[in-house]
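>>> Pasting the sequence and the predicted coordinates here, then a few questions.
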Amino acid sequence: MLDENRERAQLAEMIWITGRAAHSGYDGEMNFDVESFSGLPVIGGGDVCGPDGCGPAEGAGTAGSTGTAESTGDADFAHPAIELSDGTSIPQLGFGTWRLTERDDDALAAALETGYRHIDTATVYKNEEMVGRVLGSSGLDGVYITTKIHPTDEREPAEVMAASLEALQVERVNMWLLHNTSDRNVDIWRAMIEEQEKGHTASIGVSNLSIAEIDELIDATGVAPVMNQFRLGLSLHDPEFVAALRERGIAPEGYSPLRATNLDDPHIIDVAQNLDVDPADVVIAWHMAKGYIVIPKSATASRIRSNAYASRLTLSEQHIAQLDRMERTA
């Protein structure tokens, strides 16, 4: 198991860095043949995850099956994806931009080059223009964009949305979240529904709201958020809260997964040593295995890459059960 996971990690890094994941693997310099690793599993190519678990999208291979990068044809991290209750899908792995500034173009560019296809920003991050600039110059189409409206913003929600669209250089975003709770929740939520009806956002959701606050929105408008983004890690895992969200058709999304986890916990250390990976890699892999959308953030290119590769790490049922025992230790 140690050697297999070490080889799989090396395989992933080599093929992703050289940008040859969907090709033969030979670049004229490394003499690297993907087919020589045909016995190693490639996880996540083309998967779509719904309330009942994850499975292959149409035309894709089975998640967790044995294959090669060439056989999946998956050259980025747009998959696996989570199917939301409104019929749209969101890449399960995202790139968080909290604390990235207008000068952090290189970090976002590195994320896109690595293969992230889901970018999370917000008006209060004050980096939407940077995100729009880097996305615009990337030449990429179909990158999933999430932004947020904060309740302390004194502008009308329609003005906030217009400013976000202009900064991001798009006609609509994929997801618009109510960033935090306040006594204006229902009023802002009504305005967000209107912006969705105008076609300015494909989906609407919330961030950092309790079940009671979410139910208030549903009772007042008849419209449920499709996602709740909140701080989630192995040390803050609340299965009852997650179950309540899923009962309402709301997908859980975790931010600050590494900050919300005690990386020195013996449960993580044991699994990491068993798989010959870093504890941080185990955290990302656990989120993926649990079907949680996860948006790790880093400004360091090497960590940006390793977070992405960790999303394809295989955890056994025994590993997951062992990690679940860490619940709410922080």
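Yep, it's here.

>>> Every contact and neighbour count from this point should use C-alpha atoms.
Will do.

>>> Do a quick rundown of the helices in the chain.
Listed in chain order, the helices of the chain (DSSP state H) span 2-17, 69-72, 105-114, 128-138, 157-168, 185-197, 211-221, 239-247, 266-275, 279-290, 301-310, 317-324.

>>> Tell me what angle the last one forms with helix 279-290.
In terms of direction (axes from the mean of the first three to the mean of the last three CA atoms, to 10 degrees), helix 317-324 departs from helix 279-290 by 110 degrees.

>>> Show me what helix 317-324 is in contact with.
Under the contact criterion CA atoms under 8 Å, 6 or more residues apart in numbering, helix 317-324 has outside partners 234, 267-268, 271, 286, 289.

>>> Let me know which of the helices of the chain is the nearest to residue 83.
In terms of CA to CA, the element of the helices of the chain nearest to residue 83 is helix 239-247, at 12.2 Å.

>>> Dump the helices of the chain into a markdown table; add distance to residue 151 and mean neighbour count as well.
What follows is those, written out as a markdown table (distance: least, CA to CA, whole Å; neighbours: other CA atoms under 10 Å):
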| stretch | distance to residue 151 | mean neighbour count |
| --- | --- | --- |
| helix 2-17 | 40 | 17 |
| helix 69-72 | 43 | 21 |
| helix 105-114 | 26 | 20 |
| helix 128-138 | 17 | 18 |
| helix 157-168 | 9 | 18 |
| helix 185-197 | 8 | 18 |
| helix 211-221 | 14 | 16 |
| helix 239-247 | 22 | 14 |
| helix 266-275 | 37 | 18 |
| helix 279-290 | 28 | 23 |
| helix 301-310 | 30 | 20 |
| helix 317-324 | 34 | 15 |
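
>>> structure B:
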Amino acid sequence: MALEIPTVELAPGVALPVVGFGTWQITGQSAYDATRTALDVGYRHIDTATMYGNEPEIGRALRDSGLDRSEVFITTKLLPSQAGRERQAIEASLKALGVDYADLWLIHWPPSRGRSLPTWVSFLEQRAAGRARSLGVSNYDAQLIDELIRETGETPVVNQVSWSPSEHEPKFLDEMRRRRIVVEGYSSLKNTPLTGRRLVAIAEAHGVTVPQVVLRWQLHHDIVAIPKSTHEHRMRENLSVLSFELTADEIATIDTLRH
């Protein structure tokens, strides 16, 4: 039975689970096995991308899981080199995944100069055609996002960026919140020194691991977490960050690890 994972509403009827399963650098049979395990453990948010080269395996894992398509939130992403071929790209992703729509489709990186806006316009067309339920960007700054909003009147619902204590930027978070854009953080654990004295002390105080502390800290800042693992026990640990809370002082301490 799936865990109760809190969600954030991206659009009417589109609810994004705040803890998802990341699949970057997991390919082939490993991608299938890990995704099947993640779904069995209780994840209902799977993050992939054209660049990851694992959409067919993820689609097969979803079908074999026995879950209804509507139960699993699927994110995929457009390569910048596919700018100008948006429809072909999303159709190829949907075919590989074996689904009729993506719950969230992101521009993976800003395309070459001048291509972001036409790509975003094409994204809006694909949403209107029913191929994606919600749209966002990845690795964008506020200035680039404002161009999209100014020219189309449509705001990306998500900005997926690399995020960790060492990358913590309150100003960036404020800029996204003012625009009502949900921030998703990737590589949170990869970019964190997991043996840091202060992180270890906080983990020991709660009887949890340092990775769990980092993910819980991320959630306290309303940043969606998409940790990756091919090991079932770590998948379970990553989901269990929903079972404890950090104190305000602990959050503030982690915030300062950047400095």
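Alright, I've got the coordinates. Predicted, not measured: the structure shown is a model, and the values here were computed from it.

>>> still on that earlier bit, with distance to residue 97 of the first structure as extra columns, can I get the helices of the first structure in CSV?
Conversion of the helices of the first structure to CSV gives the following (distance: least, CA to CA, whole Å):
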stretch, distance to residue 97 of the first structure
helix 2-17, 22
helix 69-72, 28
helix 105-114, 8
helix 128-138, 9
helix 157-168, 13
helix 185-197, 22
helix 211-221, 25
helix 239-247, 24
helix 266-275, 26
helix 279-290, 17
helix 301-310, 11
helix 317-324, 27
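
>>> Of the contacts of helix 317-324 of the first structure, which is the nearest to residue 111 of the first structure?
The closest of the contacts of helix 317-324 of the first structure to residue 111 of the first structure turns out to be residue 286 (CA to CA; 20.6 Å).

>>> For the aligned partner of the closest one in the second structure, which non-adjacent residue is spatially closest?
When the second structure is aligned by TM-score structural alignment, residue 286 of the first structure is paired with residue 217. Leaving aside its chain neighbours, residue 217 of the second structure sits nearest to residue 251 (6.2 Å; criterion: CA to CA, 6 or more residues apart in numbering).

>>> Please report the distance of that neighbour from residue 192 of the second structure.
15 Å (CA to CA, to the nearest Å).

>>> list the contacts for the alignment partner in the first structure of residue 144 of the second structure?
Under the alignment (TM-score structural alignment), residue 144 of the second structure pairs with residue 213 of the first structure. Contacts for residue 213 of the first structure (CA under 8 Å, 6+ apart) come out as residue 181.

>>> so residue 31 of the second structure sits right up against residue 23, yeah?
Yes - using CA atoms under 8 Å, residue 31 of the second structure is in contact with residue 23, at 7.2 Å.

>>> The residue nearest to residue 217 of the second structure maps to what in the first structure?
Using TM-score structural alignment, the partner of residue 251 of the second structure in the first structure is residue 320.

>>> try residue 169 of the second structure
Aligned by TM-score structural alignment, residue 169 of the second structure pairs with residue 238 of the first structure.

>>> and the gap between its match and residue 184 of the first structure?
Distance, residue 238 of the first structure to residue 184 of the first structure, using CA to CA: 26 Å.

>>> Of those two, give the one with the bigger neighbour count.
Between residue 238 of the first structure and residue 184, residue 238 has the larger neighbour count (other CA atoms under 10 Å), namely 13 against 10.

>>> hmm, back to that, what separates the match of residue 251 of the second structure from residue 132 of the first structure, distance-wise?
37 Å.

>>> same deal with residue 53 of the first structure?
From residue 53 of the first structure across to residue 132 of the first structure, the span is 33 Å (CA to CA).

>>> quick one: contacts for residue 21 of the second structure?
35, 38, 43, 45-47, 226-228.

>>> Swap in 7 Å and give it another go.
Residues near residue 21 of the second structure by CA atoms under 7 Å, 6 or more residues apart in numbering: 43, 45-47, 226-228.

>>> Trace it over to the first structure, please.
Checking TM-score structural alignment: residue 21 of the second structure goes with residue 95.

>>> how near is that match to residue 272 of the first structure?
Taking CA to CA, one finds residue 95 of the first structure at 23 Å from residue 272 of the first structure.
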